[in-house]
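A.B. asks: below are the sequence and a predicted model; questions follow.
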Amino acid sequence: MASTVGARLLLPAWLRRFSSASAILNPADSAAPLTGKQKSRAAISLLKSEKDPARIVDICHAAALTPDSHLDRIAFSLAVSSLAASASFSFIRSLLDGLLASRPDLQNQRFRAHAIVLFGQAGMLDDAIRVFKDSRDPPTVRSLNALLFACVLAKKHDEVGRIFLEFPREHGISPDLDTYNTVIKAFCESGSSRSVYSILDEMGRKGIQPNMTSYSTLLAGFYREQRFDDVGKVLDIMKRNGCIPGIGTYNVRIQSLCKLRRPAEARALLEGMLERRMKPNAVTYYHLIYGFCKEGDLEEAKRLFREMGRKGCVPGSSCYFTLIYYLCQGGDFETALGVCRESMDKNWIPCFSIMKALVKGLMSSSKVDEAREIMEKVKGRFSSNSEMWKEVEESLAQTS
């Protein structure tokens, strides 16, 4: 036994780290080597269910996460969300500060900016500001933008104004378009959309041209505050600046009207698009379908679903799931079944609560065979969830 331990200690450091990482990320076969992408996917899978704070930190270290990878950014976000949900703030601080201090490949502005955003996601704005100021190198506009976004994530909109006014001057940073767009977002989310007019004036003085993101965020803010006259003013400003509203602008307006429970007006915008020979996309139709479903107008929602197919717009999984849910709520189980089959053919399976509502609805409509077919398909795809169907299976057995 002692010789085995001694032999392990004599292993090269990189091999010990490899063995430890594999044991954490792939305990079923810890000897199997994992590629970087496999490590990332394993980490994401584990982080979705892991609740132990120390274990979450170990998983992140084992996967050697980096913000250069999209999968790793997802893993970081999952880890921080889980730790914040359990108020394990010291573990978040230990994880991010430790990576900044111990990983030479992460001692750069990119990861520093990412760490600032993650602290904001956790609501730890003091730590985000600390990381911004503690950099060995002078903070950059990238770090400033990350800090402003951290404020937005932390819902500290007042801090956005203070940091925007003070930090560029104190640290010799020139704000760029992303800086202004984040400030616009903060004002609009906090119900102060009209304050953005002064931001647009400043951008003009600095020679920074607003883009579609700037205007779309402002339009959504004015719709949220139901300042419809200001919506018109923004559209006029866009025209004066040669910024022609595209599909993205229309989608923001349609979504905003649907959120205000005004889907008929949103539908009129779609008609206007078609008259201008603009082609709507799947997002356009999703917002409209959701809007009419929320208002209980399932016939219009179904008509739009059919129309989007004729227009060559392919529904996404969210569109299928939303329509199935509301069709079940409205008692139209036959249509819901057809939409569900189409969704499942694309390997998009709604969540258990939606599927359970559909199966029970089919049973109540004397469509027992169809209910059993759907349930068996779901159980076949997700055998680990088969226990959840016991109550429904018992009801089916009584109906048969």
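C.D. replies: On my side now, so go ahead.
A.B. asks: use CA for all of it now, contacts and neighbours both
C.D. replies: Fine.
A.B. asks: which residues touch stretch 257-271?
C.D. replies: Outside of stretch 257-271, the residues that reach it under the criterion C-alpha atoms under 8 Å, 6 or more residues apart in numbering are 223-224, 250, 253-255, 280, 287-288, 290-292, 294-295.
A.B. asks: kindly apply the preceding question to stretch 170-184 instead.
C.D. replies: Contacts to stretch 170-184, defined as C-alpha under 8 Å, 6+ apart, come from residues 138-141, 144-145, 148-149, 152, 160-161, 164, 167-168, 193, 196, 199, 203, 208-210, 213-214, 217-218.
A.B. asks: now the end-to-end length of it.
C.D. replies: When the termini of stretch 170-184 are compared using C-alpha to C-alpha, to the nearest Å, they are 21 Å apart.
A.B. asks: stretch 95-109 too?
C.D. replies: Counting by C-alpha to C-alpha: the opening and closing residues of stretch 95-109 are 17 Å apart.
A.B. asks: ok, structure two:
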Amino acid sequence: MLSLRTIRRLCAAADAVALAAIAAGLSRPKFKSHFVASSGSSAPPPSDPAPTDQAGSEPDQDQRPVFSEPALVRLKKERDPEELFRIFQANAQNRLVVENRFAFEDTVARLAGARRGDLIEQLLDQQMALPQGRREGFATRIITLYGKAGMPAHARRAFDEMPGRRTVLSFNATLRVLCRSRDLSSVQSFLVSARSNLGIRLDEISYNTLIKGLCEAGSLESAYSLMADMEREKLKPDVVTYTTLMAAAYKRGRREVGDGLWNLMVLRGCLPNAAAFNARIQHLVSRNRAWQARGLMKKMTAVGVRPDQLTFNLVIKGLCRAGEMEMAKRTFLAMRDAGCEPSMKIYQTMVHYLCLAEQFELAFRLCRDSMSRGWFPSVASVRSLLGGLSSISKEDCAEEIVRLVRARASPCAAGEPEALQSAASPDGKR
């Protein structure tokens, strides 16, 4: 009987032989043998290999493996609408493409930019006919994409022809698309059809969508009556409802209606959010009440609502228009303390009004900061700044602005940098 030591040595030897065989198989060149035996016959002997110009020359270029780029990469690179459509169509059942929301929306947006509604229709109809089109969530995406492409009639048809179950989810998506088209007759017919044939009951989102559509179409009275309909349907108007109605009232100069809606919202215990405050602040700024707008922004923080970029931009613009540049600068500097980064519009506002106030050095610093972020003020503002810097003998600062304009993409037209260069020169002083 073999001892345990002998068995271990035999196993080790067998492992070594197996590894050697595997290594020999991996190192053997992969080509078909000319001596493979077939049934009843043998292959002819191989002919002499063709002579090569150099020993060890590389294989022919055509024999190298060709790897195609992933579909998402090809979609991103493609600029021709026809080829873009073909790539997406060929990957209609590729989940990496179809379930990628950005790739889907970007493809439709670029086809819409090329005014190829025919390709969009073919692409989205193909998707609706595939198994994923039976999911209501996916069908809702198709309806939304038709809306973004400016094809509301196709969105309505996609809803009517949905193969799966239709609920208030897909109904709201279709309603939103139709309301954006501002065709109230199509909205009315869709409402009647969906409620009578499908038994769909409107929810808060449905009513808010309808109210917004009516406000944008100028039918304020109809929008107000819808809020009363909500309450009759045991639905409570929310902050979106009040904000939409308030903004529309203020925009059309009906201050008493807007103020009444604000008071009603607060009395009913519906706390305003940043959008509601912004609607009221915008109204105050439009009536040249910048200090009241700033006071309302301070109240936002007191009640726990964080001012956003739009809030700061409205207040800063109102203060600048009122000639309160010092307070505008203090508000601008307080943005970062409030955890809010300045936006391109805020930089544009500050540079424009600082130039009007002839505070060119601060305008230069803000303009340089804005350009370093890739945000270029308007050509008129840059020209005014360059002229002002030249007038106070700050040609080096003016040259730096011109270098930034030349070095990075900006909305300047062809030849504009040369015109700005002349404005920055001493001869171009105002």
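C.D. replies: Nice, I can see it. Please read all numbers here as calculations on a predicted model, not as lab measurements.
A.B. asks: any idea what the TM-score is?
C.D. replies: For these two chains in superposition, a TM-score of 0.73 is obtained (TM-score structural alignment, normalised by the length of the first structure); 364 aligned residues with a C-alpha RMSD of 4.1 Å.
A.B. asks: sorry, back to before: now the contacts of stretch 170-184 of the first structure: which count as buried?
C.D. replies: The neighbour count (16 or more other C-alpha atoms under 10 Å) marks 139-141, 144-145, 148-149, 152, 160, 164, 168, 193, 196, 199, 203, 210, 213-214, 217-218 as buried among the contacts of stretch 170-184 of the first structure.
A.B. asks: post-alignment, the helix or strand hosting Asp178 of the first structure versus the second structure, mean distance?
C.D. replies: Secondary-structure element containing Asp178 of the first structure, defined by DSSP states H and E: helix 177-189. Here helix 177-189 of the first structure is compared with the second structure after superposition; its mean distance to the aligned residues, by mean C-alpha distance after the TM-score superposition for the first structure, is 1.1 Å.
A.B. asks: Provide the aligned range in the second structure for that helix.
C.D. replies: Per TM-score structural alignment, the counterpart of helix 177-189 of the first structure in the second structure is residues 204-216.
A.B. asks: now the matching stretch: buried residues?
C.D. replies: When neighbours are counted by 16+ other C-alpha under 10 Å, the buried residues of stretch 204-216 of the second structure are found to be Ile205, Ser206, Tyr207, Asn208, Thr209, Leu210, Ile211, Lys212, Gly213, Leu214, Cys215, Glu216.
A.B. asks: now stretch 257-269 of the first structure
C.D. replies: Residues Leu257, Cys258, Lys259, Arg262, Pro263, Ala266, Arg267, Leu269 are the ones in stretch 257-269 of the first structure that count as buried (16+ other C-alpha under 10 Å).
A.B. asks: same deal with stretch 380-399 of the second structure?
C.D. replies: Counting neighbours by 16+ other C-alpha under 10 Å, stretch 380-399 of the second structure gives 381-391, 394-395, 397-399 as buried.
A.B. asks: starting at the chain centroid, how far to that stretch?
C.D. replies: The chain centroid and the centroid of stretch 380-399 of the second structure are separated by 36 Å under C-alpha atoms, centre = their mean, to the nearest Å.
A.B. asks: name the SS class of the spatially most central residue of the second structure, please.
C.D. replies: Residue closest to the mean C-alpha point of the second structure, counted by C-alpha atoms, centre = their mean, is Phe102 at 8.5 Å. Three-state call for Phe102 of the second structure (DSSP: H, G, I helix; E, B strand; the rest coil): helix.
A.B. asks: any idea what it aligns with in the first structure?
C.D. replies: Under the alignment defined by TM-score structural alignment, Phe102 of the second structure corresponds to Leu71 in the first structure.
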